[in-house]
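> return a 3D structure for these sequence lines:
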Amino acid sequence: MTLRSVVRGTGHYLPDRVVPNSWFEERLDTTDDWIRSRTGIERRHFAAEGQATSDMGLRAARAALDKAGLRPDDIDGIVLATSTPDHTFPASATMIQYGLGMTHGFAYDVQAVCAGFVFALANADAMIRAGMARRVLVIGSETFSRIMDWTDRGTCVLFGDGAGAVVLEGQDGAGTSDDRGILASDLNSDGQYRELLYVDGGVSTTGTAGQLRMQGNLVFRHAVEKLAKTAHVALDKAGLTPAQVDWLVPHQANARIITATAQKMGLPMDKVILTVADHGNTSAASIPLALSVADSQGRFAPGDVILTEAIGGGLSWGSVVLRW
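Here you go, the predicted structure:
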């Protein structure tokens, strides 16, 4: 028997404020057509004043627990993927733990920018398989609207705020690719590309939060190549091929990257979950958001093979293959 980390429930939360592309037309030298044609984004959500990353993560966590039919007491730990925490410390995961009324287990943050949820998912899976936990809440939550340069039309139109969560539960499997749950993962980082996508602030450098900076064309080239490669590596580890993938749930960076990666893998777009038009790029929240939205729409069937992949600042990138 092999212990597998199975998705018991999903949940998500989006702030009430919806920001259409027309909002940027009024403030920048840009148009709705320009944004749509280059990114596929039509609207995004921004957190309200005073609404923190942990507030949204808590809402998504509660929704995932409800979907799983579980209570906070049933959870052994929380792993939160975020690059926009409430505070330098403590971890925003502990704020979510407190909000759930949990006084047991672990709670900590993982920071791998847009790839954060994939890293957090693999981390939680490893702890479950090692016997350190049976059930783990894995959350992605971001407030990227707080680190935008609103004069840079190449970046500020891309990002939105939101949160998504999954409940992972350890269940016995046969140790084959037919098992439910996480089958394989692949994680990578390479700091030589750190200046392609970063925030120009920090506690030990400027003492400020800073603003996001990105070399978009170079990020695009690296993204398509590295996402396709990590996906193939994870599928090989799982003993599967791209033809056996039922759903690709990618990081929702922009429609061009998603389409190019799917084409490079030979996957038709009707097998790709796309939420970027409505959410924008929500960084570490994008994959759990997309998973939860698709799950709520009944798009996943038991036994479906789901491939997730993401790339973010660092550069950091990776993928997780699971069976629903």
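
> alpha carbons only for contacts and neighbour counts from here, please
Will do.

> so how far is the biggest helix by length in the chain from its chain's centroid?
Longest helix in the chain by number of residues (criterion: DSSP state H): helix 216-238. Relative to the centre of its chain, helix 216-238 is centred 16 Å away, using C-alpha atoms, centre = their mean, to the nearest Å.

> over to stretch 236-254?
Its chain's average C-alpha position is 15 Å from that of stretch 236-254, according to C-alpha atoms, centre = their mean.

> and stretch 245-256, by the same measure?
On the basis of C-alpha atoms, centre = their mean, stretch 245-256 sits 11 Å off its chain's mean C-alpha point.

> ok, stretch 139-147 next?
Mean C-alpha position of stretch 139-147 versus that of the full chain (C-alpha atoms, centre = their mean) differs by 11 Å.

> show me the contact partners of it.
46-47, 52-54, 56-57, 60-61, 78-85, 116-117, 120, 159-166, 199, 209-212, 282-286, 288 (C-alpha atoms under 8 Å, 6 or more residues apart in numbering).

> one more sequence to fold, the one below, so I can look at both together:
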Amino acid sequence: MSRSAARITAIGSYVPEKRLTNLDLEQLVETNDEWILQRTGIRERRIAGEHEFTSDISTKAVQDLAERYGKSFDDVDLIIACTMTPDFKTPSVAAMVQAKLNIPNAGTIDLNAACAGFSYGLQMANGLITSGLHKKILVIGAETFSKILDYTDRSTCILFGDGGGAVLVEHDADNPSFIESHMGTNGALANNLYCTDLAGEMFGEDLAARNVVWQNGREVYKWAVNTVPKGVNALMDKAGVAPSDVDWFVPHSANLRIIESICTRSGLSLDNTIYSLEYYGNTSAGSIPLSLAEGVKDGRIKAGDQLLLYGFGGGLTHAGMLVKWSI
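Take a look at the predicted model:
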């Protein structure tokens, strides 16, 4: 990757108030707290209100960022909202955020790379700023997955939650955040994790579920634990760093068993891994910014730390980056 001229200068987050615990799920499907905790590491997840949508979560995450860092958005020139659960097909979530926060001079775009969305959004922001096309970009990762779940399907409803986070990326050629990146896709496996829209078939075959998230958990697990460690190692090789040089690994918070396997196979330390799944569940594109925000709030992540971020999920697609934290 060519030398970056972009720096992450602020971060914020938001999760809905309503909690859905494992004990609550025992009343909905055939499961129990011990079974969920052992297989996923999740204790509870947050659920958006009936009239609370992804643009609301995104707006509140950006407001949190502004309050924590005293940032103004008058000169933000682009908003990238990473999500697969938009309020509408159009307008975009990013356009709704622009309206709700009255940001006067910003372009807006939504990006859908499912659980890898935030990593892709950061990569796009870095490229646009480093190229000189933009100076100040809001990158948001947020979801309301509860609105596309089948709460009779225990293979999915126990996993996902709602929430999100946002970062501000600004031009700074002297102290850039972005060191190296890596990405890839195996679209041939897309039918293992999907949520339908206009089409009801894929690769010539009818799909089992309509308008709700469906996944073949076994196949997604196999893909993740084989693909992501290779991607992590490719990223470190390109950057010329060893696992011991990484201060914090911040993966997509899919499932603790997946994260444990990725750490074992890539040589990264689980003790130096930050995830948000225990109390928020799998929040798709929201999981990495939520993890980052939690790590900053509790003092684990400090200025100067080297972080390895890695998103992976529906597509099946994955993207990671090595960043120097400088807030």
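
> just to revisit the earlier point, are any of the contacts of stretch 139-147 of the first structure buried, and if so which?
Burial of these was assessed by neighbour count (16 or more other C-alpha atoms under 10 Å); the buried members are 46-47, 52-54, 56-57, 60-61, 78-85, 116-117, 120, 159-166, 199, 210-212, 282-286, 288.

> could you look up the SS state of His147 of the second structure?
Slight slip there: residue 147 of the second structure is Lys, not His. Under the three-state scheme (DSSP: H, G, I helix; E, B strand; the rest coil), the conformation of Lys147 of the second structure reads as helix.

> my guess is Thr196 of the second structure contacts Asp206. True?
No: look at Thr196 of the second structure against Asp206 with C-alpha atoms under 8 Å: they stay out of range, at 10.8 Å.

> the two: which has the busier surroundings?
Each of Thr196 of the second structure and Asp206 had its neighbours counted (other C-alpha atoms under 10 Å), and the higher figure belongs to Thr196 (16 against 10).

> residues in contact with the closest residue to the more buried one other than its chain neighbours?
In this structure, Thr196 of the second structure finds its nearest non-sequential neighbour in Asn211, 5.0 Å apart by C-alpha to C-alpha, 6 or more residues apart in numbering. Taking C-alpha under 8 Å, 6+ apart as the contact definition, Asn211 of the second structure lies against 148, 195-197.

> same question, Leu70 of the first structure
Contacts for Leu70 of the first structure (C-alpha under 8 Å, 6+ apart) come out as none.

> give the contact list for Val18 of the first structure.
With contacts defined as C-alpha under 8 Å, 6+ apart, Val18 of the first structure is in contact with 43-46.

> what's the PyMOL syntax to select whichever of these are buried?
Applied in PyMOL, the following selects the buried portion of the contacts of Val18 of the first structure according to 16+ other C-alpha under 10 Å:
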select buried, resi 43+44+45+46
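
> farthest pair in the contacts of Val18 of the first structure?
Arg43 and Phe46 (10.0 Å; C-alpha to C-alpha).

> common neighbours of the two, please.
Common neighbours of Arg43 of the first structure and Phe46 are listed as 18-19 (criterion: C-alpha under 8 Å, 6+ apart).

> want to try CSV for the contacts of Val18 of the first structure, with distance to Ser141 of the first structure as columns?
Formatted as CSV, the contacts of Val18 of the first structure follow (distance: C-alpha to C-alpha, whole Å):
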residue, distance to Ser141 of the first structure
Arg43, 18
Arg44, 14
His45, 13
Phe46, 12
